[in-house]
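J.: Everything below, folded, please.
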Amino acid sequence: MIPAGSAGEQDESMQIQAYEAIRTGIVYAKYAPGDKLQVKDLCADLGLGRTLVRKSLVRLRQERLVETVPQSGTYVSKIRLEAVGGTRYARESLESQISVEACARLDARSLAELHELLAEGESARDAQDRRAFFDSDNLFHEKLYDIAGKQQVWSWLEFISIDLQRCRWLRVQTEDLDQDAILGQHREIVRVPREEGHGRDAFPRLEPSASSVQRICCCDQALPGLLHCKLRPESAAATDISYMPVFSYY
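T.: Model (predicted):
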């Protein structure tokens, strides 16, 4: 006998599965900014029904990840550069304090978990697995919020950080990032001094450097029309170069 409510719970689970699959595809540029999304193609790609896909697109439209153009179709939204900058500012402002609070609450178990995540990042770097490195970096930051007792703050940031995440992944795909520098910040956390008498001020802070807001050039061939807007310095005369900020969170 099927327990009461099981069918409804299964439908809800499949709806979440459909939504998360499409959302993940957008974050990791499987469905790139500006791509047209066909319901039938998504159904075939994900092995899901049309109703589930349509409901997912409605939710993603509410989150501004897709947009519908009348008499044309549904498209993946381009990255909103102003949203990227705002979220980067929020994360840099918060994570300096989060790192302090997390270090102050470290115990043997949480320290071991951070070491494990650091090792995963190092393995991904050595294997030149950009997706694994990206995911391990996100998990490391999430763990800091968890240790600090601020998981709700992380959930809020994750919700508003979608354009930042998309931008970071595109940078991972198109640039040679200094992964050693990123891992070096993580090592500063796991090498926290634990001797008796160290107060909260002794714990390391991950302060953003001044260079994190400099501008870099990205060829349009690498990022063709993916941004909602482009910033160009007055001295830029070439038409095939767009400019976007370098963020501490790449």
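J.: hey, let's count contacts and neighbours off CA atoms from now on
T.: OK.
J.: need the strands for the chain, in chain order.
T.: In the chain, the segments counted as strands under DSSP state E are 36-37, 66-69, 73-76, 215-219, 241-245.
J.: The second one: which residues count as buried?
T.: Translated: strand 66-69. By 16 or more other Cα atoms under 10 Å, the buried positions in strand 66-69 come out as Val66, Glu67, Thr68.
J.: Pull up the gap between the nearest residue to Ala21 once chain neighbours are set aside and Ala29, please.
T.: For Ala21, ignoring the flanking residues on the chain, the nearest one in space by Cα to Cα, 6 or more residues apart in numbering is Leu46 at 7.6 Å. Between Leu46 and Ala29 the computed distance is 15 Å (Cα to Cα, to the nearest Å).
J.: same thing with Val53?
T.: 18 Å.
J.: of the two, who's got more company?
T.: Val53 (22 against 17; other Cα atoms under 10 Å).
J.: show me what contacts Tyr243?
T.: Arg215, Ile216, Cys217, Cys218, Lys230, Leu231, Arg232, Pro233 (Cα atoms under 8 Å, 6 or more residues apart in numbering).
J.: please give me the structure for this one as well, since I'd like to look at both together:
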Amino acid sequence: MDKNYDEAYTKIKYKIIHFHYLPGAKVTESTFRKDLEMGRTPVREALIRIEREGLINVVPQSGTFITKINMNTATNGRFVRECIEPQIMLEAVMKITSQNYVNLSHNLAQQTEAITNRQPDLFFDLDQEFHREFYVAANKLEVWDWLQLNNMQLNRFRRLRLRVPNLKWETLSNQHVKILDTVRQRNVDELSFLLRNHLHLMLDEQESVIDQYQDYFEEPLTNN
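T.: Next up is the predicted model:
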């Protein structure tokens, strides 16, 4: 596959998930070409794929728009992760290596720095990398990659959560610390409890996020 196409796809998707382009905003192919400093062909091919994945919507006679967040899809994505991730973590406990521990500890230190420096893009990326490392430890990276392809609406919600003033980033990082400590202790019962609470946080915070950014969500909103 063309390297420029891959780069265009990755960068456009990243900018949408991180709200560099806002939900509902009208965009053009030339907008992306200018922002990415790339040619027409890779950008056009990337946009075709991104439209299939539901991040942009091409409306005949009207233009191209960044889609709004579909909460039904996002909550279904959370449900799938809640079903899959506890088993991934159990396998990770049995297979985790010293290098995985080094990577995870370094990640947590970087999360603290990102909180101190108020770097939301970086903090979200580190949150992603923290969970991904357990899939690596469990030798289930393909499952992680599959989840990312199908959890874009969930990831948009999670990233938007970092923009809500009353929802502290420390809540997430503190839960990450407890999860890693419990993995070290190989306390699988406590780990399952902590992980389910962590993944359930979206449901607890859903109302606060939607109230703050209601225009970013599709109608009708659900209360799953």
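J.: Tell me how the two chains score on TM-score.
T.: The TM-score (TM-score structural alignment, normalised by the length of the second structure) is 0.87; 220 aligned residues with a Cα RMSD of 2.5 Å.
J.: counterpart of the residue nearest to Ala21 of the first structure in the second structure?
T.: Residue pairing (TM-score structural alignment): Leu46 of the first structure is matched to Leu36 of the second structure.
J.: what's the burial count for that match?
T.: By other Cα under 10 Å, 14 other residues sit near Leu36 of the second structure.
J.: Thought Thr10 was touching it, still the case?
T.: No: proximity of Leu36 of the second structure to Thr10 does not meet the contact threshold set by Cα atoms under 8 Å, at 10.8 Å.
J.: Name all residues that make contact with the residue nearest to the spatial centre of the first structure.
T.: With distances taken as Cα atoms, centre = their mean, Gln165 lies nearest the centre of the first structure, 2.8 Å away. Applying Cα under 8 Å, 6+ apart to Gln165 of the first structure gives the contacts Val27.
J.: how close does Asp121 of the second structure get to Ile115 of the second structure?
T.: Taken as Cα to Cα, the span from Asp121 of the second structure to Ile115 of the second structure is 11 Å.
J.: try Thr28 of the second structure
T.: In terms of Cα to Cα, Thr28 of the second structure sits 34 Å off from Ile115 of the second structure.
J.: Which one's more surrounded, the two?
T.: Ile115 (16 against 11).
J.: out of the contacts of Tyr243 of the first structure, which one sits closest to Thr74 of the first structure?
T.: Lys230 (22.6 Å; Cα to Cα).
J.: Now render the buried residues of strand 66-69 of the first structure as TSV, adding distance to Ser110 of the first structure.
T.: Shown next, in TSV, are the buried residues of strand 66-69 of the first structure (distance: Cα to Cα, whole Å):
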residue	distance to Ser110 of the first structure
Val66	38
Glu67	41
Thr68	45
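J.: contacting residues around stretch 112-128 of the second structure?
T.: Contacts to stretch 112-128 of the second structure, defined as Cα under 8 Å, 6+ apart, come from residues His18, Asn107, Gln110, Gln111, Arg159, Leu162, Arg163, Trp169, Glu170, Ser173.
J.: out of these, which is most surrounded?
T.: Counting by other Cα under 10 Å, top hit in those: Gln111 with 27 neighbours.
J.: how about the equivalent of it over in the first structure, what does it touch?
T.: Correspondence of Gln111 of the second structure to the first structure, assessed by TM-score structural alignment: Gly121. Neighbouring residues of Gly121 of the first structure by Cα under 8 Å, 6+ apart: Ala132, Phe133, Ser136, Asp137, Leu183.
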